[in-house]
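1. structure of the sequence below:
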Amino acid sequence: MTDHDFTREEIAGLLAQADRDAVVALADEIIAALDDPAQCRITRAPQVGAIQVQVREPIAAHRFVIADALATNVEVRLGDQGGWAIRLGDDATAVTAQAICDAEYAASGEYAGQIATLCRSTAQQIAHDRAAHWRDLQPTIVEFEEVH
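-> Just a heads-up that it's a prediction; the model follows:
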């Protein structure tokens, strides 16, 4: 068991943004710890495709497609547990490693705590980067006064 509060969706999102090398190294550890490496198999090979990137216009709240992005998805089985992942770009190794971590986490396996730790540090890095970005933008904010 692990000491985490992440949903499976949060894990998927954070692993997709986590450092590629850290995810691959963790998946390698998971596979190395298996009694039989055949317990890990790809059930749907990595597929590269395009996904639509939507944004919401803030005033009228209308959604619209702003661009297409290259992404790769894959499905694996780790023992009896399925794993799935999608990651921006065309890195089949990274997305497969991400799916292995997803399956391990879903099964509450031996490495689920390390996966949660990686996701926690990724979430902290994302928050830090966003805060730094807003600090950079702060001098450019224009505030308007309402005249009556």
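2. contacts and neighbour counts: CA atoms only from here.
-> Will do.
3. contact partners for the residue nearest to Cys40 when sequence neighbours are not counted?
-> Excluding its sequence neighbours, the residue lying closest to Cys40 (C-alpha to C-alpha, 6 or more residues apart in numbering) is Leu78, at 4.5 Å. Counting by C-alpha atoms under 8 Å, 6 or more residues apart in numbering, Leu78 touches 39-41, 100, 103-104.
4. buried subset of those?
-> Buried members of these, scored by 16 or more other C-alpha atoms under 10 Å, are 40, 100, 103-104.
5. dump those into CSV; add secondary structure as well.
-> Converted to CSV, the buried ones among the contacts of Leu78 look like this (DSSP: H, G, I helix; E, B strand; the rest coil):
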residue, secondary structure
Cys40, strand
Ile100, helix
Ala103, helix
Glu104, helix
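6. tell me the one of these nearest Gly113?
-> Glu104 (9.9 Å; C-alpha to C-alpha).
7. for Gly82, see how far away that closest one is.
-> Per C-alpha to C-alpha, to the nearest Å, Glu104 is found 9 Å from Gly82.
8. identify the farthest-apart pair in the contacts of Leu78.
-> Among those, Arg41 and Glu104 lie farthest apart (C-alpha to C-alpha), at 12.9 Å.
9. please give the structure of this sequence too, so both can be compared:
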Amino acid sequence: MSSTQTRERRCELLAAAAPEEIVPLAERLLADGSIPEPTVLKGPETGMAVLQVREPVEESRFYLGEVLVTECSVDVAGVPGWCMRPGDDRIAALAGAVLDALAAAGSPATAEIDALCAAVAERRAAQDAAEWADVTTTTVVFEELT
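-> This next block holds a predicted model:
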């Protein structure tokens, strides 16, 4: 079974998932013994990453500043997994890397991981829609004088 997510999108959604969503899932999948023990290639490390944003009018990119992130990479049965999450939660970064590797390997857990990613995507879309609804009330409409 292969994942319906692109790897980039899956990593984005695992990074946005709440720790209480991804940590228990990874722990349960590891505890049931159906998957090989992961090998940690790069233990969870906390550091800074440059945050690039796009200016909305001219759409030019610029560096806003640095953000705290935690990165981790693992190998599960020869398939690499990677995760970079905002903040300093090392356990969640490790869990995200394990879930990424399992999904990339097409493990039986892929459907469950995809379902988690879909739930995170829906939640983010709802948050974006709510934010947009708040912003649109401030829209100024100009009339052209002739």
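10. overlay the chains and give the TM-score.
-> Here the TM-score for the pair of chains, by TM-score structural alignment, normalised by the length of the second structure, is 0.92; 146 aligned residues with a C-alpha RMSD of 1.6 Å.
11. identify the residue of the second structure aligned to the residue nearest to Cys40 of the first structure.
-> With TM-score structural alignment as the criterion, Leu78 of the first structure lines up with Val76 in the second structure.
12. same deal with Thr43 of the first structure?
-> Per TM-score structural alignment, Thr43 of the first structure is aligned with Leu41.
13. show me the contacts for its match.
-> Contacts of Leu41 of the second structure by C-alpha under 8 Å, 6+ apart are 72-75.
14. again, but for Phe64 of the first structure
-> Neighbours of Phe64 of the first structure in contact, by C-alpha under 8 Å, 6+ apart: 54-57.
15. mind doing that once more with 7 Å?
-> Applying C-alpha atoms under 7 Å, 6 or more residues apart in numbering, we find Phe64 of the first structure in contact with 54-56.
16. go on, Gly87 of the second structure?
-> Residues in contact with Gly87 of the second structure (C-alpha under 7 Å, 6+ apart) are 68-70.
17. sitting in helices, which of these do you find?
-> Nothing among these maps onto helices, per DSSP state H.
18. and the residues you listed, which of them are buried?
-> 69-70.
19. adding distance to Leu94 of the second structure, write the contacts of Gly87 of the second structure out as CSV.
-> Output for the contacts of Gly87 of the second structure, formatted as CSV (distance: C-alpha to C-alpha, whole Å):
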residue, distance to Leu94 of the second structure
Leu68, 16
Val69, 13
Thr70, 9
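20. mind listing the strands for the second structure?
-> Per DSSP state E, the second structure carries strands over the ranges 39-54, 61-76, 79-86.
21. of those, flag the one that's most buried.
-> For the strands of the second structure, average neighbour numbers computed from mean count of other C-alpha atoms under 10 Å are highest in strand 79-86, which has a mean of 22.
22. in the first structure, what residues pair with the lengthiest helix in the second structure?
-> The longest helix of the second structure (DSSP H) is helix 110-136. Here helix 110-136 of the second structure aligns to the first structure at residues 112-138, judged by TM-score structural alignment.
23. ok, stretch 10-19 of the second structure next?
-> By TM-score structural alignment, stretch 10-19 of the second structure lines up with residues 11-20 in the first structure.
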